[in-house]
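Student: Prediction below, plus the sequence it came from.
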Amino acid sequence: MSEKAKRFLDRKKRRKALSDKNGMYEVVDDKNENNTSVSLHLSDEEFTSSIKQYSDSYNRLRTDVKELLTWKHGAVEKYCSWCLEKTWHGLVEANSLTRDCYKCNDCKNFTLKCRFPGCDNMATFKPEKIQAENQLELLKQSWASEYCAEHDGTISSFDTLNDTLDDISNFNQIYKSRKVNVVALTKTTGIAVATAGSLATGAWFAAPWAASALGAFGVLGAAGTGTAISTLSGAALTSASLAAIGPGGVVGGVTCISAAGAALGARKGAAIGAGYFGDINGFDIKKIREGKGPSIIFINGFLTQSDAIQQNQDEDTWLNSIKTIYPDNPCYILSWESSSLLEIGRLFAGFSSVGGKPALLKVLKGLSKKGSSVFTIVDLIASIVNNPWHKAVVKSEMTGVLLADIIARTLPSDGFILAGHSLGARVAYYTMAALSTLEGAPLIKRVYLLGGAVGNDDSWQSIPAAVEGEIYNVYSTNDDILRYAYTTASAFSSKPIGLGKIIYSNSVNNFNASNLVMGHREHKRMFGRVLQALHDN
């Protein structure tokens, strides 16, 4: 509509509209500034559009006023455990025997005051609109939380969720809890989905804000009504997203972890990271060399000796490997899930393809459920989710997402180079998967994957978006641990990239190191020669 038409329709004086013989409307303003009658001819389309615009504005105003009046003058400004923002909460219902019911003015969901003594934050109650297909789902969505997100361990602190880091080794200031964790939450759930070896990471997806994020990203498909969840907003989005996730609170896989990337470096990214941080045994990032330029992060796979001895040897091995190609770069070493990695390392330490099937079964039995008197492949598949290998596999996904959030909030930065061995390459994979959804220039400059214990499938098509430079897949056909133990422990669900080329992406540089690497544990020791060969080409 033209500016002239808007000026006439915006008059606060009395107006009337008359239709002429040509199907046009004449809008007449009785008196203008010069005290004379003025008129403007509008088409039928313009007139109808203008009336609808005023009607919609009026309805929105009426809704806002009605909602404001229902607050009963009891609004409080507190942190909301639904949306994790500091918002106004209007008093909806005052209660004498239970906690008063409030409603967040931003996310529109219902809240209650946290029960922890002295805490003023708001705990979750129920979404504004509940979409439940059964009584269990209705109960789940209507359940009142006892504590806020700080005191139930979901996040470390509301105040630090938006903080940035000046160095990745200072991650504790974001994720280490500063409040009493009243509720001991178990967030590593739902590992076996559909088939043995199919992994689902993350009870955090059951958190209302995370469910809404996934729904908005288009990951959860359609609601029960057939409406695309990504088209919804507010309480309707939250309710439909929680319903799509289901009572178990699990929607696992790379797709969901990648979707989390949109939250990295912000409030919800820190919440994801804090949830994972408490579940990853021995998570640490140690700076082992000062320098300038892109920071190199070394990520180990399974361990073979005690943590202290292993750490010292690893530092020397990694640093000696890069001294020619990267003599001046700052370097860090990432530690994670040390107990599971040490247990796996001890089992694999005695593995040899020379022993044939008996040697393989011995290793696999060690990975299976403890106490089994008879061991078969059926036993292995039945106990797949209880063995240390699959525990480490799940934790590698968590570690990857946590590292991605740390990288995303570290400023200023010259970027990062990842070097991961075995399951450490899997960590690097999930870091890239999460960061691939971030807008802007990639934060990862280059990646080296050594004997990668991660599947070789079409999910690699989206991974290169997270990396500015090259991704090197260093593989060896001499790797019997990956050939036999990895493949079988994964219930034959995937083939590892450490045995061959990644064929699903033209952006990955595959390097056959079979003439240098004679076995899985040789990758780190030979990394220097591999680097030299890569950069000589």
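Tutor: Alright, I've got the coordinates. Only a predicted model underlies this, so the values are computations on that prediction, with no experimental measurement involved. Residues are numbered from 1 along each chain as shown.

Student: contacts, neighbours, all on C-alpha from now
Tutor: Noted.

Student: so what's Ile344 up against?
Tutor: Counting by CA atoms under 8 Å, 6 or more residues apart in numbering, Ile344 makes contact with Phe302, Leu303, Leu367, Pro388, Trp389.

Student: Report the secondary structure state of it.
Tutor: Under DSSP: H, G, I helix; E, B strand; the rest coil, Ile344 falls in the helix class.

Student: Which parts of the stretch 301-450 of the chain are strands?
Tutor: Taking DSSP state E, counting those that start in this stretch, the strands of the stretch 301-450 of the chain run over residues 331-335, 416-421, 444-450.

Student: And the contacts of the helix or strand following the longest one?
Tutor: Along the chain past strand 444-450, the next helix or strand (assigned with DSSP states H and E) turns out to be strand 471-475. Defining contact as CA under 8 Å, 6+ apart, one finds that strand 471-475 is touched by 446-452, 464, 497-502, 507-514.

Student: Need the buried ones from the residues you listed selected in ChimeraX.
Tutor: Only the buried members of the contacts of strand 471-475 enter the following ChimeraX selection, criterion being 16 or more other CA atoms under 10 Å:
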select :446,447,448,449,450,451,452,464,497,498,499,500,501,502,507,508,509,510,511,512,513
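
Student: re earlier: pipe the strands of the stretch 301-450 of the chain into CSV and attach distance to Gly234 per row.
Tutor: Shown next, in CSV, are these (distance: least, CA to CA, whole Å):
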stretch, distance to Gly234
strand 331-335, 38
strand 416-421, 37
strand 444-450, 34
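
Student: Pasting the second one now:
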Amino acid sequence: MARSLYQCDHCKNRTLVCIVPKCMHMAKAGERWDDNLCAEHDGSVPNMSLWTRPLSDIVEFNDVIHADATNFLAIPHSTIFGKLGRLLPLPISDFRALEHFAIRKISDGAQHGITFVNGFLSEAETDTCDWTGSTKQYFEKATCYHLDWEATRHLKNALPEALASAFVSIANSHILFAGANIAASWHLSMKNAEVAGRLLASAILRTPDWSFTLAGHSLGARVIHFALVELAKHGSKRIENAYLLGAAVGGGGKDDDCWRQAANAVRGKIFNCFSSEDSTLAMLYRGANVMVSRPAGYSGIHLEHAQVINVDCSDFVKAHTLWKSKFGEIIRRLEH
């Protein structure tokens, strides 16, 4: 019996249903012959069910992305079909670019999780006291998580080099080279934040019995922004609130559509906490973007929307490194 032909939404190649009874994964269609089996049943992708089953806890997503990682990443992008392509909605080349991604549980609680995401120069830190120290009373019933991810090692290497050079000679061409290195690394970091955000969205989509609150700093807020945009594409609205501290993501008029879409993923509010005193964010973000984009964490979000709330923290957040330690104070302000 002939099988119907389809077109993969992800790679646009022709596909057809695997011949294994009750299997709904797709096999490759060829010019001269068609494959009988999907990637799981012909052995190309070990244990595809790991990629499609619901998760009881978001930390189980670590097992999904790290199981047989070498074999998985060796698979050509064109062979990723069906549910796998929809649940992991990013190219394999992007996945390779992300140097580290893991969701770590900090404390147990109810089936509402608050996930903290670090940012610039602290995204891979394991100490979460700066997040949780002043906020326990607000999230005491929630299960707490931290997203460990690495923006890029190059940014960490380039920044001290440039700063050291600045003390040698302001006319030294080495400063320009180091500055260009920072800009290139910052762009890569922003791209990796998008990838991490889409992975976080995939993890949330795979955990259907849970609701979440998200809190991110700097590039971590960028991770959350793209997670919200991805969740909105899937019609998911399981985010209670999102707190963005010194967000390294565009907030100008040209970004209105993205913020409008992100708002569709939250039940409550997106609280964009900004400070005009955050000179580090202003210099790095605006400098790397040739002054054509202004960060939401420096001057707010242009979009006027009932679920997007700008919170001016300029009077008490005077530096980029102070945001997380002020999180408890920010929440107290929002409650009054």
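Tutor: Done, it's in. These figures come from a predicted structure and were not determined experimentally.

Student: The strands of the stretch 301-450 of the first structure: which one's closest to Ala210 of the first structure?
Tutor: Nearest to Ala210 of the first structure, of all the strands of the stretch 301-450 of the first structure, is strand 444-450, at 25.0 Å by CA to CA.

Student: Where does that closest one end up in the second structure?
Tutor: Per TM-score structural alignment, the counterpart of strand 444-450 of the first structure in the second structure is residues 239-245.

Student: Now do the helices in the stretch 301-450 of the first structure.
Tutor: Along the stretch 301-450 of the first structure, the stretches classed as helices by DSSP state H, counting those that start in this stretch are 307-322, 338-349, 356-367, 377-382, 388-408, 423-435.

Student: The last one against the second structure, how far on average?
Tutor: Taken against the second structure, helix 423-435 of the first structure registers an average deviation of 0.4 Å after superposition, with mean CA distance after the TM-score superposition for the first structure.

Student: Quickly compare the helices of the stretch 301-450 of the first structure and say which is most buried.
Tutor: Greatest average neighbour count among the helices of the stretch 301-450 of the first structure goes to helix 423-435 (a mean of 29), per mean count of other CA atoms under 10 Å.

Student: how far apart are the match of strand 444-450 of the first structure and its match in the first structure?
Tutor: Stretch 239-245 of the second structure sits 0.4 Å off on average (mean CA distance after the TM-score superposition for the first structure).

Student: sorry, back to before: which pair in the contacts of Ile344 of the first structure spans the largest distance?
Tutor: Among the contacts of Ile344 of the first structure, Leu303 and Leu367 lie farthest apart (CA to CA), at 15.0 Å.

Student: contacting residues for the residue most central in space within the second structure?
Tutor: Nearest to the mean C-alpha position of the second structure, by CA atoms, centre = their mean, lies Gly197 at 1.5 Å. Shown in contact with Gly197 of the second structure (CA under 8 Å, 6+ apart): Arg222, Val223, Ile224, His225, Phe226, Ala227, Leu228, Glu230.

Student: With Pro464 of the first structure instead?
Tutor: Met432, Ser436, Ile471, Ser507, Val508.

Student: Generate CSV for those residues, with distance to Asp284 of the first structure as supplementary columns.
Tutor: CSV is the format used below for the contacts of Pro464 of the first structure (distance: CA to CA, whole Å):
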residue, distance to Asp284 of the first structure
Met432, 19
Ser436, 23
Ile471, 24
Ser507, 31
Val508, 29
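
Student: closest to Leu237 of the first structure among those residues?
Tutor: Ser436 (24.4 Å).

Student: Not counting its neighbours along the chain, what's nearest the closest one?
Tutor: Residue nearest to Ser436 of the first structure in three dimensions, not counting chain neighbours: Ala466, with 4.1 Å by CA to CA, 6 or more residues apart in numbering.

Student: And Arg222 of the second structure, what's its match in the first structure?
Tutor: Using TM-score structural alignment, Arg222 of the second structure pairs with Arg426 in the first structure.

Student: Was I right to think its match contacts Lys395?
Tutor: No. Counting by CA atoms under 8 Å, Arg426 of the first structure stays clear of Lys395, with 10.1 Å between them.

Student: could you measure Glu140 of the second structure against Ser107 of the second structure, distance?
Tutor: 10 Å (CA to CA, to the nearest Å).

Student: circling back: take the contacts of Ile344 of the first structure and write them to CSV, including distance to Trp318 of the first structure.
Tutor: Below are the contacts of Ile344 of the first structure laid out as CSV (distance: CA to CA, whole Å):
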residue, distance to Trp318 of the first structure
Phe302, 15
Leu303, 14
Leu367, 28
Pro388, 25
Trp389, 24
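
Student: ok, back up a step: ok, now how distant is the residue nearest to Ser436 of the first structure from Lys501 of the first structure?
Tutor: According to CA to CA, Ala466 of the first structure and Lys501 of the first structure sit 20 Å apart.

Student: So which residues of the stretch 101-250 of the first structure form helices?
Tutor: 135-142, 172-175, 208-216, 234-245.

Student: So which of the ones you listed is nearest Ser493 of the first structure?
Tutor: Closest approach to Ser493 of the first structure among the helices of the stretch 101-250 of the first structure (CA to CA): helix 234-245, 24.0 Å.

Student: can you tell me what part of the second structure that closest one aligns to?
Tutor: Mapped onto the second structure using TM-score structural alignment, helix 234-245 of the first structure covers no residues at all.
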